[in-house]
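A.B. asks: Model the following, please.
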Amino acid sequence: MSIEHNKQQAVALLSAIESGIDIRSYFTDDARWRVVEGCPLSGDYAIADLVSAMGRVFGLYKYPPRFRIEHVTAEENRVAIYCRSSSELIDGSPVDNEYHFLMLFKGGLIDEVREFLNTARVIEIMPKLERLMASAQHRGE
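C.D. replies: Sure thing, here's the model as predicted:
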């Protein structure tokens, strides 16, 4: 696939996340999503596990994150995106962060995502997410 195709797919993935739709079709069957070390979300995820976790976390948001893409660079099978996100938790707390996503493509699909983000921001918001999640579980949601 072409570099331009890969760029379009990478940007489309972020749009799909914003829309709250299933993102699995953007990935190879054995794709991985890796989140930089240093925060509670850090790890190496199979896409099915990531989608499940995103569903639980985004269920605590008033709306999925909105990405403001500032830079997209592509070369060979790699697309790099620098962006900022914003959203709001159901309790009204703002949720924002900044990211660098490095996406590696195979056969026109994303085979790996390496996510770098402001881990301090995640650490700051996690207690609120945990309280909201516990409250939702208590109510049986």
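A.B. asks: going forward, measure contacts and count neighbours with C-alpha atoms only.
C.D. replies: Noted.
A.B. asks: can you list contacts of the top helix by length along the chain?
C.D. replies: In the chain, taking DSSP state H as the definition, the longest helix is helix 119-138. For helix 119-138, contacts defined as CA atoms under 8 Å, 6 or more residues apart in numbering pick out 38-41, 57, 60, 95-97.
A.B. asks: I'd like a version of those in JSON lines, one that adds distance to I81, secondary structure and neighbour count as further columns.
C.D. replies: Listed next are the contacts of helix 119-138 as JSON lines, based on distance: CA to CA, whole Å; DSSP: H, G, I helix; E, B strand; the rest coil; neighbours: other CA atoms under 10 Å:
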{"residue": "G38", "distance to I81": "21", "secondary structure": "coil", "neighbour count": "14"}
{"residue": "C39", "distance to I81": "21", "secondary structure": "coil", "neighbour count": "17"}
{"residue": "P40", "distance to I81": "22", "secondary structure": "coil", "neighbour count": "11"}
{"residue": "L41", "distance to I81": "19", "secondary structure": "coil", "neighbour count": "15"}
{"residue": "V57", "distance to I81": "22", "secondary structure": "helix", "neighbour count": "16"}
{"residue": "L60", "distance to I81": "26", "secondary structure": "coil", "neighbour count": "19"}
{"residue": "V95", "distance to I81": "20", "secondary structure": "strand", "neighbour count": "16"}
{"residue": "D96", "distance to I81": "16", "secondary structure": "strand", "neighbour count": "17"}
{"residue": "N97", "distance to I81": "14", "secondary structure": "strand", "neighbour count": "17"}
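A.B. asks: Sequence B follows; please return its structure for comparison with A:
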Amino acid sequence: MTVIENKNLINLFLGHFEKGSVDQILETMSDDSTWWVNGKPHLFPFAGLKTKAEMRPVLKELFTMFNGELKMDLKSSIGEGDAVAVEARSRGVTSSGKIYENEYHMLFRLRDGKITEVREYTDPMHAVEVMD
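C.D. replies: Model prediction:
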């Protein structure tokens, strides 16, 4: 795939993420894909390395914590070869009424029109504080 096609797939992924569409998010990923989030898993349960299958319940749990969508504002993206790097900002309202705003740097690796790897760098302590 071209860099533009790869970036388009990532934009599609982020659009599904915004809507909390777990099935559609996972459809953009290869069966052998992994998703890593920075942080200590014993302090932030979303942290660590997970397979695509392990991400389904994680994403379902995440989206139940919000009233409505988790808006993802794409600040920039850079693509080269099989990789796309994204800088984004999220905004949402939790079910307890708190405002959740976080910054992200995400590195995506792609193969044959599917995401094979997500590496997500974010502020896990903000997430713990707001989603508690």
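A.B. asks: After superposition, what's the TM-score here?
C.D. replies: Here the TM-score for the pair of chains, by TM-score structural alignment, normalised by the length of the second structure, is 0.90; 127 aligned residues with a CA RMSD of 1.3 Å.
A.B. asks: circling back: check the contacts of helix 119-138 of the first structure against E76 of the first structure and report the nearest one.
C.D. replies: N97 (27.9 Å; CA to CA).
A.B. asks: per the alignment, that closest one corresponds to what in the second structure?
C.D. replies: Aligning on TM-score structural alignment places N97 of the first structure opposite N102 in the second structure.
A.B. asks: Which single one of the contacts of helix 119-138 of the first structure is nearest to N6 of the first structure?
C.D. replies: Set against N6 of the first structure, the nearest of those by CA to CA is N97 (24.0 Å).
A.B. asks: That closest one contacts S85, doesn't it?
C.D. replies: Yes - the pair N97 of the first structure / S85 is scored as a contact, 5.3 Å apart, by CA atoms under 8 Å.
A.B. asks: With the first structure overlaid, report how far the lengthiest helix in the second structure is off on average.
C.D. replies: When the second structure is parsed with DSSP H, its longest helix is helix 3-19. Helix 3-19 of the second structure, aligned to the first structure and superposed, deviates on average by 0.7 Å (mean CA distance after the TM-score superposition for the first structure).
A.B. asks: Going along the chain, name the strands of the second structure.
C.D. replies: Read by DSSP state E, the second structure holds these strands, from start to end of the chain: 29-37, 48-51, 71-80, 83-93, 99-111, 114-121.
A.B. asks: what number of residues lie near Y104 of the second structure?
C.D. replies: Applying the criterion other CA atoms under 10 Å, we find 18 residues in the vicinity of Y104 of the second structure.
A.B. asks: Double-check it against A85; I have them as touching.
C.D. replies: No - using CA under 8 Å, Y104 of the second structure is not in contact with A85, being 10.3 Å away.
A.B. asks: Distance-wise, check V128 of the second structure relative to K71 of the second structure.
C.D. replies: 18 Å (CA to CA, to the nearest Å).
A.B. asks: Looking at these two, which one has more neighbours?
C.D. replies: Higher neighbour count among V128 of the second structure and K71: K71, with 19 against 13, using other CA under 10 Å.
A.B. asks: Compute the distance between the aligned partner of that one in the first structure and C83 of the first structure, please.
C.D. replies: Residue correspondence to the first structure (TM-score structural alignment): K71 of the second structure is matched to R66. Relative to C83 of the first structure, R66 of the first structure is positioned 10 Å away (CA to CA).
A.B. asks: Adding distance to I10 of the second structure as columns, could you present the strands of the second structure in JSON lines?
C.D. replies: As requested, those are arranged in JSON lines below (distance: least, CA to CA, whole Å):
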{"stretch": "strand 29-37", "distance to I10 of the second structure": "10"}
{"stretch": "strand 48-51", "distance to I10 of the second structure": "18"}
{"stretch": "strand 71-80", "distance to I10 of the second structure": "9"}
{"stretch": "strand 83-93", "distance to I10 of the second structure": "8"}
{"stretch": "strand 99-111", "distance to I10 of the second structure": "8"}
{"stretch": "strand 114-121", "distance to I10 of the second structure": "8"}
